[in-house]
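J.: following is a predicted model, sequence given first.
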Amino acid sequence: MLKWSIILLVVAIIAGVLGFGGIAAGAAEIAKILFYIFIVLFVLSLIFGRSRL
């Protein structure tokens, strides 16, 4: 999931440089959402992974 958010971030940067503002905004928004989901899942896996020890 982190890989997808990095790919979408790169797409957003390239689209922004080339002047495609709508595409850049959409890709950046999707990348941001995926990044937050990744962070939440990472923290949950840390919490529940430690409780099994």
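T.: Thanks, I have it.
J.: switch to C-alpha atoms for all contacts and neighbour counts from now on
T.: Noted.
J.: what's around Ile14, how many residues?
T.: Residues near Ile14, counting by other C-alpha atoms under 10 Å, number 14.
J.: tell me the contacts of it?
T.: Residues in contact with Ile14, defined by C-alpha atoms under 8 Å, 6 or more residues apart in numbering, are Ala24.
J.: against Met1, how distant is it?
T.: Applying C-alpha to C-alpha, to the nearest Å, the value for Ile14 to Met1 is 20 Å.
J.: got another one to weigh against that:
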Amino acid sequence: MIGWAVTFLVVAVIAALLGFGGIAGTAMEAAKIVFFVAIALFLISAVFGVMRGRSPRL
């Protein structure tokens, strides 16, 4: 998912360099949304992983 955020960021930077302000703004917003969703899913996964714990190996 972070790959998608980086892809949108690259598209936004290229569009901004070429002068396409509307496309750059839209791509930047999409990159931010995807990035924060990825961070939220990571944190949720980490919390559930800590809560579940590991059973001791015998």
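T.: Thanks, I have it. Here the structure is a predicted model, which is why all the values come from computation and not from measurement.
J.: what range in structure 2 matches the helix or strand harbouring Ala15 of structure 1?
T.: With elements delineated by DSSP states H and E, Ala15 of structure 1 resides in helix 2-18, which encompasses its position. Helix 2-18 of structure 1 corresponds to residues 2-18 of structure 2 when matched by TM-score structural alignment.
J.: how close does that stretch sit to structure 1?
T.: Taking mean C-alpha distance after the TM-score superposition for structure 1, the mean distance separating stretch 2-18 of structure 2 from the aligned residues in structure 1 is 0.4 Å.
J.: tell me which residues in that stretch are buried?
T.: Ala5, Val6, Thr7, Phe8, Leu9, Val10, Val11, Ala12, Val13, Ala15, Ala16 (16 or more other C-alpha atoms under 10 Å).
J.: where is the longest helix in structure 1?
T.: What stands out as the longest helix in structure 1, according to DSSP state H, is helix 21-51.
J.: so how far is it off the chain centroid?
T.: Between the centre of helix 21-51 of structure 1 and the centre of its chain there are 5 Å (C-alpha atoms, centre = their mean, to the nearest Å).
J.: also stretch 6-13 of structure 2?
T.: Worked out by C-alpha atoms, centre = their mean, stretch 6-13 of structure 2 lies 12 Å from the chain centre.
J.: the nearest residue to Thr7 of structure 2 once chain neighbours are set aside: neighbouring residues, count only.
T.: Nearest residue to Thr7 of structure 2 in three dimensions, chain neighbours excluded: Ala31, at 7.7 Å (C-alpha to C-alpha, 6 or more residues apart in numbering). Other residues lying near Ala31 of structure 2 total 23 when counted by other C-alpha under 10 Å.
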